[in-house]
Structures are given as structure tokens and as C-alpha cells.
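Chemist: With the sequence up front, the predicted model follows.
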Amino acid sequence: MKSILVAAAVALVISILFTPYLIRIFSKQGFGQEIREEVQKSHAAKRGTPTMGGMAILVAMWAGYLITHLTVAEEGPTVSGLLVLGLTTALGIVGFLDDFIKIRKQRNLGLNKTAKLVGQLVAAVLFAILAMRFPDDNGITPASEHLSFIRDISIVSFGAIGFVIFAYVAISGWSNAVNFTDGMDGLAGGTAAMVLATYVLISFWQLRYDCTGGGGSGPACYTVRDPLDIAIVAAAAMSACIGFLWWNAAPAKIFMGDTGSLALGGLVAGLSMVTRTELLMIIIGGLFVVEALSVVLQIVVFRSTRRRLFRMAPFHHHFELAGWAETTVIIRFWVLAGISCLFGVGLFYADWLSLYGG
């Protein structure tokens, strides 16, 4: 428990203190955000706001993790923790390149779709291959070939190649979903902090009732390779988002950019796989799912009927164009995100309770 608290505290302090440094540097360099044409009227004042603030989240997350292991953690970094951090960083680099091109070319389009998908593909394939290796003394690898909800679903197995394909779809899907959500001050950061807080609870509970670590036995225990280290990663990332949110809340002094949104999407995808909760993540990250679905539905309906289902996609812009104040949209969407997280935790606990009681 001490390790989790230290990781959270260190990441929070570093994120709060490092972000204004980035604001000053990026402002001097002219690293300002370009605004989509569709929302230039309502977001005109945001043009030129420093972007690529996701760097602060990545730095704070890594610092919280490493300092914890150098000080209070009884064991060193684990394969599961490093793989999730590596995936997050790799997608952050893809996002950084996307942001940098936008800034240099003074447009709202960075990497083309092919380049972005290739970057996500490389990161996902490396993660998937490595996650199926490095078994511990009990033969447990960081990820499983089985599809999972709250635990592995034994009757649904992808096989090695199938898992790599699944990992790519999941990682690409989640990174794009968080990217779509990042359209208003603090919306993606606040939602990500709630999702990550949920995973601190889930991974800590898995540690407490770990089948192989002496914390539990019977059908209610969990077969996860490194639950404590996963909790440390989630705690550090959660606090990094909260610290960044201090400067990103409306009116934002800096945006996370694709550097942050793609990284956070990869992070939640990685956490879902190493905790064996891939389908549960769809519920916990429900707001991200709705935002992504709104974009897909908008495209499908428009191509089929030449009419728009929403005033604008992603979904949050629909309400903004309908007359809602930006802060109203953000707060109400945060409420929805919180409800999704609570519902996910409730399902997780109900599963444990039903098996423990049985």
C-alpha cells in the first residue's frame, strides 16, 4: 500500500510542477494548438494555446514509478509494469510526432492515417508478443490468450496469432477513443484519472486475493502476474493526470495533444490486458466508448443518407453546438464517466462476492 501511495504522491507533485515549465517553453517556441474549422467560432480564443502537454503526464508517470522502486518498493520493476509503461510511451511518441507536424505545418492535421496506424501497429505487436512471454514461477505471463471480462473466459481463446491481432484492435481502438474525447478542456484528462483510479482499486484487490501470492485461494482469487506493480503504474498515471488537470482545466493553459491522448489510450488498453479485464474496460471507460461510437455512427449515417446524425462528432461537440456551455458539457460528461467507473467496480466486486460466497 505504501508503494502505491508514494507513486501517486510523487507523480502528482512532478506533474503539477513540471507542466507550467512546459507551458513556458512551448509558448516561447510557438508550439500552439490549431483549431478545427467546425468549432473555430466557439474555440477561437484557444488557438495558440500550448500543446503536447502529454509529455508532463508521461514524465510524471515514469518518475512516480521509478522513484517508488528506488525508495520504498520491496521488489524491483516487473515485466507487466514495464510493458504497460513501454506501450504508453510508444504511443506517446506517435502522438508527439502527430502534434509536432501539426505545429510545424500550422494545420489541424498531423500524421496521415496510414502513418498513425503503422505506429499503433508496431507498438501493439511488440506489446502483444512480449506480453505472452516472461512467465513467472507459476507459469503466469503478463497477458493471456483468452478473452477476459472480470477474469479469463476459458472457452474463448485467441491463440498466439489471434491475440496479437486482438491486441492491435484493442490498443488502436482505445488510443483513438481517448483521442476523440480530448476536445474540451480537461475532459479526457479528468475521465482518464477516474478510469485509472478504478484500476488502482481493481489491481489492489487482485493483489489482496492473488491465487499465487498467498493472498487468496479458491475460485474467488485472481491469476494476474504482477498486481502490485500494475497498481503502482495506475496510481502514478492517475496522479499525473490529476496534476496535469490543474493546468488543463477550463480555461486550459495547455493541451495534452495527441502526445497525451494516444498514450492514455494505450495505457488503459494495456491495463485491461494485464489485469484480465478487457471487456470490463468497455464499461469502466464507457465515456470513451460513446465518444468513439459517435464518430463511427456519424460517418456511417452520413455516407448512407448524406445527413448528419449529430450536429458534430465527437459527441461532446454536438451538445456544445446545441448551446450548452463548454464547462457544462465537461462536468456532465465527467458525471457520466464516474457512473461508468462505479458500475464497473460494482460488477467487479459482485463477481468476487458471488464466487467467494459460493
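Modeler: Great, that's in hand.
Chemist: Going by C-alpha atoms from here, please, whenever you check contacts or count neighbours.
Modeler: OK.
Chemist: which secondary structure elements does the helix or strand hosting Phe319 contact?
Modeler: Assigned by DSSP states H and E, Phe319 falls within helix 315-321. Packed against helix 315-321 by the contact rule (3 or more Cα pairs under 8 Å, 6 or more residues apart in numbering; DSSP states H and E) you find helix 286-305, helix 326-357.
Chemist: Would you mind telling me which of those is nearest Leu83?
Modeler: Ranking these by proximity to Leu83 (Cα to Cα) places helix 286-305 first, at 22.7 Å.
Chemist: ok, Gly110 - contacts?
Modeler: Counting by Cα atoms under 8 Å, 6 or more residues apart in numbering, Gly110 touches 97-102.
Chemist: Ala188: what secondary structure?
Modeler: Taken by DSSP: H, G, I helix; E, B strand; the rest coil, the conformation at Ala188 corresponds to helix.
Chemist: next up, a second structure to put side by side with the first:
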Amino acid sequence: MTEIPLIPLMALSCALALVFTGLLKANFQTRFLDIPNDRSSHTRPTPRGGGLGFILAFALTAAFTHPNPLAVGLVLAPLALIGFLDDRGHVPASIRYLVQLLAAALAIAQFGTLPLFAIPFIAIAFTAFINFYNFMDGLDGLVASTAALQLAFLAVTLNQPLWWLLVAALLGFLYWNWSPAKIFMGDVGSTVLGASIAIALLNSPTPTHLWTALPITFPLIGDATYTLSRRLLKGENIFKAHRTHLYQRLQQSGWTHSQVAIAYLLVTGAIAVLISTLGLLGSVMSTGLAISAIAGGEFYLYRRNQHDQGPNSADRVLEALN
């Protein structure tokens, strides 16, 4: 197939995502409606499943530029299908995870050059990326914007220009998904984004490239990992829905959806600059930056909570302990 220059394809991908998502919004107002509940961060019914718009745009344009578009498509298609079905109605978690393991196996077979002992660990990590990006998709524009910046970084750093088409598609989607969102990406979008990031890393030229680029994912993966660890330490049921991710608690403390998304974008951008300028050293520093950002968020929430409780809060805490 004749290749078309990247820039026109990016413009086409963005335009297609803009149009497709608008059409999905108009047609998903009933069967795909997300009704707010006590775990929601939104207050009005909003259609979900809009991620299908940027997936279709990406798929149609990738066919004209990537030497083997089926390689990526074979991994992402099962995830998109099961995610779409889950957005439409409930799919058991066991079935979803089996599909994720299938996608991981396909990705490893096509992009991984790994010793046999590492394959199970890589498969689990691959499914973790899929689920963590899904967990983080709880505020308007957060995952779509942050993933777009991450994919742009990976496209340059790992010399994988294919991902620019997904970046462009996400920009078109963000017209509808930025706060206040008119449509959510749903599982169909978030799981495909997590897998796309994982594919890009797995397809790194060398292991050194992979480990150097990995911290670009830490603003999202770090929040998800930290929250999971925090809930395990507190003895909570980690399979039960909740609203205790750092990004959720920041929004509950008074931040707008846009402010939270911009904060995560700033941290991601800072990591991109550190890795681009300092290489492996910047990667190490980026890990510290991500940890510091989480600690800073917790400190802010602690101080905010102390302020909301008033000057006698410490005395009330001591009384409760006694």
C-alpha cells in the first residue's frame, strides 16, 4: 500500500476522530448512557463509549503509513471489542481478563524479544497497563490528554511514528471529552490506550530504551499503583469500586476536572523534558519527581483537611484516640 506523508494523515486522523466522536455522542444517548452514582465524579448523565471514535480514526489512517498495521490491530481489536461490549452492558471480569491475556500474548509474540522466564511477568505487566489506564479514566480529559502527551513522547524517543496518528485522533476526541465532557471514552477507549502505551514500550529498540522511557507513564501508573498499595495496606477489597485515587481526591477537595488534568499534564511534560535532555539520569530523576508529586498531593490534601476541620482538629483527633 502506498504510504501517505505523516502530517496529512495526522490532520485526517484528528478530523475523523472529531466527526466520529460527534456521531457517537448523538447515537449513544440511551443505550450507552453513564448515570451518576455515589462513586461518580460527574453529576449529569453522559454517554460513554466515545473512545471508539478515536480508535476508528487511528485504524483507518494507520493502514496508510505503518508497514504492518495488522500487527498492532491484532492486539488492540480484541480489547476494543470487549471494551465496547462492556460499555454497552456488563461483561464478567473473568472474561475481560482472559481477553487482556490474549492481547498480551499477541503483543509479546509480535513485538517482544524476551527470555522465556520473563514472558509471564511481561504478560502481567501488560494487563496491568490496560487496567490501570482504565482505573485512571475517571475525570474529564485526564487520560485522553495525558496519554496523548505520553504517546507523542514515545513516538519521538522510540522512533515509532505510528503513534502520532493516535495522538492526533486523541486531540480530535478531546474536543468532546475535555471538561465539561460531552462523552466519555469508556472501557473501549481506556483499555486500548493502556495497551497502546504497553505496545510502544514493548517494541523499544533495546531494553535500555524501554527502561529509560518507562517513567513517562508514572503520572498515571504511579497514581494507580500507589492507590492499589494504599488500599491493600488498609485491608480494603481492591476489587470493589471506590473513589480514592489521588486524582479523585484532588477533585473532591475542590479542584476542577481541568485543573487536575493540567496538573497531570505538567508532571508528564516535566518527565518528558528530563528524559529527553538527560537520558537515563533523567529517567531516574523522573521517578523521584513522580513520587514527589504523589507525596505533594497527599500533603496538600492533608493540609486542606486540617484547614476544613478548623484549629481544634488536632485536639479532636487526640480525644478520638483516647
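Modeler: That came in fine, so what should we check first? Please read these numbers as outputs of a predicted model, since none were measured by experiment.
Chemist: a markdown table for the helices and strands packed on helix 315-321 of the first structure, including mean neighbour count?
Modeler: A markdown table is the format used below for those (neighbours: other Cα atoms under 10 Å):
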| stretch | mean neighbour count |
| --- | --- |
| helix 286-305 | 18 |
| helix 326-357 | 17 |
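Chemist: can you tell which of those helices is closest to Lys41 of the first structure?
Modeler: helix 326-357 (12.9 Å).
Chemist: where does the most centrally placed residue in the first structure sit relative to Gly357 of the first structure, distance-wise?
Modeler: Nearest residue to the geometric centre of the first structure (Cα atoms, centre = their mean): Leu264, 3.1 Å. For Leu264 of the first structure, the distance to Gly357 of the first structure equals 36 Å [Cα to Cα, to the nearest Å].
Chemist: Same list, the helices and strands packed on helix 315-321 of the first structure, but as CSV with distance to Ser272 of the first structure please.
Modeler: Listed next are these as CSV, based on distance: least, Cα to Cα, whole Å:
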stretch, distance to Ser272 of the first structure
helix 286-305, 13
helix 326-357, 12
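Chemist: Select, out of those helices, the one closest to Gly243 of the first structure.
Modeler: For Gly243 of the first structure, the closest of these is helix 326-357, at 16.7 Å, according to Cα to Cα.
Chemist: show me where the first structure has strands.
Modeler: Counting by DSSP state E, one finds strands in the first structure at the ranges 146-148, 152-157.
Chemist: what's the closest of the contacts of Gly110 of the first structure to Ile14 of the first structure?
Modeler: Proximity of the contacts of Gly110 of the first structure to Ile14 of the first structure (Cα to Cα) peaks at Asp99, which lies at 22.7 Å.
Chemist: show me the contacts for the closest one.
Modeler: Contacts of Asp99 of the first structure (Cα under 8 Å, 6+ apart): 51-52, 110, 257-259.
Chemist: So among these, which ones count as buried?
Modeler: Buried residues within the contacts of Asp99 of the first structure, counting neighbours by 16 or more other Cα atoms under 10 Å: 51-52, 110, 257-259.
Chemist: Just the helices from the second structure, written as ranges.
Modeler: Per DSSP state H, the second structure carries helices over the ranges 6-27, 51-62, 69-88, 93-111, 119-135, 142-157, 163-177, 186-202, 207-213, 218-233, 246-252, 257-278, 280-309, 313-321.
Chemist: Surely Leu267 of the first structure touches Leu87?
Modeler: Yes - Leu267 of the first structure is within contact range of Leu87, at 6.9 Å (criterion: Cα atoms under 8 Å).
Chemist: which stretch among the helices and strands packed on helix 315-321 of the first structure comes nearest Arg208 of the first structure?
Modeler: Arg208 of the first structure lies closest to helix 326-357 among these, at 11.9 Å (Cα to Cα).
Chemist: just how off-centre is the closest one within its chain?
Modeler: Chain-centre distance of helix 326-357 of the first structure: 16 Å, with Cα atoms, centre = their mean, to the nearest Å.
Chemist: That helix - contacts with which helices or strands?
Modeler: helix 187-208, helix 280-284, helix 286-305, helix 315-321.
Chemist: Export those helices to TSV and append columns for distance to Leu83 of the first structure.
Modeler: Listed next are these as TSV, based on distance: least, Cα to Cα, whole Å:
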stretch	distance to Leu83 of the first structure
helix 187-208	16
helix 280-284	18
helix 286-305	23
helix 315-321	32
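Chemist: for those, which one sits closest to Ala44 of the first structure?
Modeler: Across those, Ala44 of the first structure has its closest neighbour in helix 315-321 (14.0 Å, Cα to Cα).
Chemist: Now the closest one on the second structure. Mean distance?
Modeler: The superposed helix 315-321 of the first structure is, by mean Cα distance after the TM-score superposition for the first structure, a mean 1.2 Å from where its aligned residues fall in the second structure.
Chemist: What sits closest to the counterpart of Gln251 of the second structure in the first structure if chain neighbours are left out?
Modeler: Aligned counterpart of Gln251 of the second structure in the first structure: Glu320 (TM-score structural alignment). Setting aside the residues directly before and after it, Glu320 of the first structure is nearest to Glu326 in space (Cα to Cα, 6 or more residues apart in numbering), at 6.2 Å.
Chemist: What of Val200 of the first structure?
Modeler: Leaving aside its chain neighbours, Val200 of the first structure sits nearest to Ala231 (4.9 Å; criterion: Cα to Cα, 6+ apart).
Chemist: That neighbour contacts Thr198, correct?
Modeler: No - using Cα under 8 Å, Ala231 of the first structure is not in contact with Thr198; the gap is 10.0 Å.
Chemist: So what does Ser196 of the second structure match up with in the first structure?
Modeler: Mapped onto the first structure by TM-score structural alignment, Ser196 of the second structure lines up with Leu267.
Chemist: Counting neighbours, what do you get for that match?
Modeler: 28 (other Cα atoms under 10 Å).
Chemist: tell me the contacts of it?
Modeler: With Cα under 8 Å, 6+ apart, Leu267 of the first structure has these contacts: 84-85, 87-88.
Chemist: One more: Gly189 of the second structure?
Modeler: Residues in contact with Gly189 of the second structure (Cα under 8 Å, 6+ apart) are 49-52, 54-55, 80, 83.
Chemist: out of those residues, who's nearest Met136 of the second structure?
Modeler: Nearest to Met136 of the second structure out of the contacts of Gly189 of the second structure is Gly51 (Cα to Cα; 14.5 Å).
Chemist: Map that closest one onto the first structure.
Modeler: By TM-score structural alignment, Gly51 of the second structure lines up with Gly54.
Chemist: Quick check: its match touching Thr259?
Modeler: Yes - proximity of Gly54 of the first structure to Thr259 meets the contact threshold set by Cα under 8 Å, at 5.0 Å.
Chemist: list residues touching both of those two?
Modeler: Counting by Cα under 8 Å, 6+ apart, the contacts common to Gly54 of the first structure and Thr259 are Gly92.
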